[in-house]
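In: got a sequence here, can you build the structure:
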Amino acid sequence: MASLFPRATGSILPRGLSGARPRHLNGLLQHTARSVQGVTRPITAASLVHSRCFHESPKHLSTAATSRGRLLPEFGLEGKVVIVSGGGRGVGLTQAEGLLEAGAIVHALDILPEPDSSSEFARVASRAKNELGSSLTYHRVNVRDEKTLNEIVGAIAKETGHIDGLIAAAGIQQETTALEYSAADADKMLGVNVTGVFMTAQAVARQMIERKQKGSLVLIASMSGTVANRGLICPAYNASKAAVIQLARNLAAEWGEHGIRVNTISPGYIVTAMTAGLFEAFPERKTAWPDANMLKRLSYPEEYRGAAVFLLSDASSFMTGADLRIDGGHCAW
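Out: Okay, here's the model as predicted:
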């Protein structure tokens, strides 16, 4: 989802690093104490527990919300169909689970032959069906395959009758100096992170406009679209995320008359198995990255779930063309 290291449709490690889960991931996660909602504790892979949030839609405020004692019903996503690209694993799957908990029906798009090999996707899908009264469906697609992408999104719209939202979280990363970057690598980076996001948003908006339905699109950018990261050499990646922020503004301007809102989320550094690999290769980043923001810690995938629910729900009904930067104050110094 999103930071410099979202789940990826390609390699996000510097050349020469393996994509396998590092042996010392748990030790790394424990390195930073986590303080969320007043609770401070060491971080382990097993401690990334998601909170639940159920709300009714605004039209039920006078009945269901009152009888059940639930407040802020505008945050509810009940009955809404949301597509999450990059939703097969990692940050995208974490976002998908948050949307399910808020009441949405979720369709995950990813390039993986099968979703999350660790059965995390199966767990979330089972929760959706057996506990949340919803569904999580997987569709394999390369976001650069425009024809297949439109066929899949069109089929989802035809089956459900509507598409209400999108989280475009598919993306890749590569750390290479500008002088060593090849044209092929740069084209691939921009192809996935910009063109892929553009075509996914276009496919979803096309269905919304055809059905005269309003909706909300959330494109995952990065704080790296605003600043150059000290000590991290990613010229093509940073340029691609700046392009995503600008793309969202333009799509918001063009599609606003159809009732379609378009915003971006720009995360800071996120703890994932992939960032753990980077810390093994560059140990100094383990302390330098947390020290670069005002909260003096790294973020975790579940800390962006609420932002996605906010932007997809009626709680943000007058918000479009905006970038929601969630970086621990990294860019505010």
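In: contacts and neighbour counts: CA atoms only from here.
Out: Noted.
In: pull the longest helix from this structure.
Out: helix 235-255 (DSSP state H).
In: packing partners for the helix or strand following it?
Out: Sequence order places strand 260-267 as the next helix or strand after helix 235-255, per DSSP states H and E. Counting contacts by 3 or more Cα pairs under 8 Å, 6 or more residues apart in numbering; DSSP states H and E, strand 260-267 is packed against strand 215-220, helix 235-255, helix 305-312, strand 323-326.
In: just name the most buried of these.
Out: Using mean count of other Cα atoms under 10 Å, the stretch among the helices and strands packed on strand 260-267 with the largest mean neighbour count is strand 215-220, at a mean of 28.
In: specify the angle between that one and helix 235-255 in degrees.
Out: Between strand 215-220 and helix 235-255, the angle comes out at 170 degrees (axes from the mean of the first three to the mean of the last three Cα atoms, to 10 degrees).
In: now do strand 215-220: which elements does it pack against?
Out: Right, strand 215-220 is packed against strand 165-168, helix 197-210, helix 235-255, strand 260-267, helix 305-312 by 3+ Cα pairs under 8 Å, 6+ apart.
In: change it to 7 Å
Out: For strand 215-220, the elements it packs on are strand 165-168, strand 260-267, judged by 3 or more Cα pairs under 7 Å, 6 or more residues apart in numbering; DSSP states H and E.
In: which residues of this protein fall in helices?
Out: For the chain, the helices defined by DSSP H cover 25-31, 66-68, 90-101, 120-130, 146-160, 183-190, 197-210, 235-255, 273-281, 285-291, 305-312.
In: could you also give me the structure for this next sequence, so I can compare it with the first?
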Amino acid sequence: MAEGLVEAGGIVHCFDQMDKPDEHFEKSKQKSGGALEYHQVDVTKMDQVDETIAGIASRAQRLDGLIAAAGVTGGGLALEHDLAYLDTLLAVNVKGVFLAARACAHEMNRYKTPGAMCLVASMSGTISNRGFDAPIYNSSKAAVVQLARSLAAEWGRKNEDGTGGIRVNSLSPGYVITPMTLEDFRTGRLNKANMADTTILNRCSMPEEFKAAGLFLLSDASSFMTGSDLMIDGGTTAWR
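Out: Below is the predicted model of the structure:
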């Protein structure tokens, strides 16, 4: 999605906990001509999130959009769930998304640049996936969908002083082939054929198939859309 925004002319700042970005990011940055920047940020730490986003907005004297895509996955039966990992999962998937949205709203209001936000949830926030027990992960993604609705209601009205007017939607992808899912295939925790079989299209998606969705939700193409969830799941939820 970051590449899609750059291709449309945006300047995109990417956050991650890694000391430095991976090889794919570096290649994308070279292709972008410098419109793609990296920041080492722990999205669960409010001071880091606030400071970094304030700095980005200050440099440009505006902030136009947010894609809050930080997240970790994890399954396990409820009666056997690792409680320590439960805290980590909720901190990243829910708290991290909230902190990023909150910080961006502050800057959008500061510079009177009503923007748009895309909070990345999952189809797992709407359904329980067959053959994959993940009650906490599923609940965290349901929380993101409801968070988008709630923030849309709170920030949507344009105020006389120029603040507000911020649109917030969620995006719920289905099964996506990422480095995390590839590792799960390798260890046998997930089965690619079984996952594909749950979709009407009989396949999993690739990250680049969400480029247009991110651009749509952050651009004026979705100017009358807020508080909604965009489900892109290959039809999985259509026959539930």
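In: quick revisit: could you dump the helices and strands packed on strand 215-220 of structure 1 into JSON lines and include mean neighbour count and distance to residue 333 of structure 1?
Out: Formatted as JSON lines, these follow (neighbours: other Cα atoms under 10 Å; distance: least, Cα to Cα, whole Å):
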{"stretch": "strand 165-168", "mean neighbour count": "28", "distance to residue 333 of structure 1": "29"}
{"stretch": "strand 260-267", "mean neighbour count": "27", "distance to residue 333 of structure 1": "16"}
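In: which of the helices of structure 1 sits most buried?
Out: helix 90-101 (a mean of 27).
In: ok now that helix, how far from the chain's centre?
Out: 8 Å (Cα atoms, centre = their mean, to the nearest Å).
In: just to revisit the earlier point, residue range for the longest helix of structure 1 in structure 2?
Out: Using TM-score structural alignment, helix 235-255 of structure 1 corresponds to residues 135-155 of structure 2.
In: measure residue 174 of structure 1 to residue 249 of structure 1 for me?
Out: Plainly put, residue 174 of structure 1 is 26 Å away from residue 249 of structure 1 if you go by Cα to Cα, to the nearest Å.
In: with residue 164 of structure 1 instead?
Out: From residue 164 of structure 1 to residue 249 of structure 1 the distance is 19 Å (Cα to Cα).
In: name the residue closest to the centre of structure 2, please.
Out: Centroid-nearest residue in structure 2: residue 69, 2.3 Å away (criterion: Cα atoms, centre = their mean).
In: that one matches what in structure 1?
Out: Superposed on structure 1 with TM-score structural alignment, residue 69 of structure 2 falls opposite residue 169.
In: its match contacts residue 85, doesn't it?
Out: Yes: Residue 169 of structure 1 lies in contact with residue 85 (Cα atoms under 7 Å); the separation is 5.3 Å.
In: export the helices and strands packed on strand 260-267 of structure 1 to TSV and tack on distance to residue 207 of structure 1?
Out: Formatted as TSV, these follow (distance: least, Cα to Cα, whole Å):
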stretch	distance to residue 207 of structure 1
strand 215-220	10
helix 235-255	12
helix 305-312	17
strand 323-326	24
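In: quick one: closest of these to residue 284 of structure 1.
Out: Evaluated with Cα to Cα, these place helix 235-255 nearest to residue 284 of structure 1, the distance being 20.6 Å.
In: quick one: that closest one to structure 2 mean distance?
Out: In the superposition with structure 2, the average deviation recorded for helix 235-255 of structure 1 is 0.3 Å (mean Cα distance after the TM-score superposition for structure 1).
In: which elements pack onto that helix?
Out: helix 183-190, strand 260-267.
In: now the first one against helix 235-255, angle please.
Out: Between helix 183-190 of structure 1 and helix 235-255, the angle formed by their directions is 40 degrees, by the same axes, to 10 degrees.
In: what's the answer for the last one, then?
Out: An angle of 160 degrees separates the directions of strand 260-267 of structure 1 and helix 235-255 when computed by the same axes, to 10 degrees.
In: and strand 260-267 of structure 1 with helix 197-210, angle?
Out: Using the same axes, to 10 degrees, the inter-axis angle of strand 260-267 of structure 1 relative to helix 197-210 is 150 degrees.
In: quick one: contacts of strand 260-267 of structure 1?
Out: Strand 260-267 of structure 1 is touched from outside by 2-3, 214-223, 245, 248, 251-252, 320-327, with contacts defined as Cα atoms under 7 Å, 6 or more residues apart in numbering.
In: go again with 8 Å.
Out: Identification of contacts with strand 260-267 of structure 1 by Cα atoms under 8 Å, 6 or more residues apart in numbering yields 1-4, 205, 208, 214-225, 244-245, 248-249, 251-252, 255, 304, 307-308, 311, 319-327.
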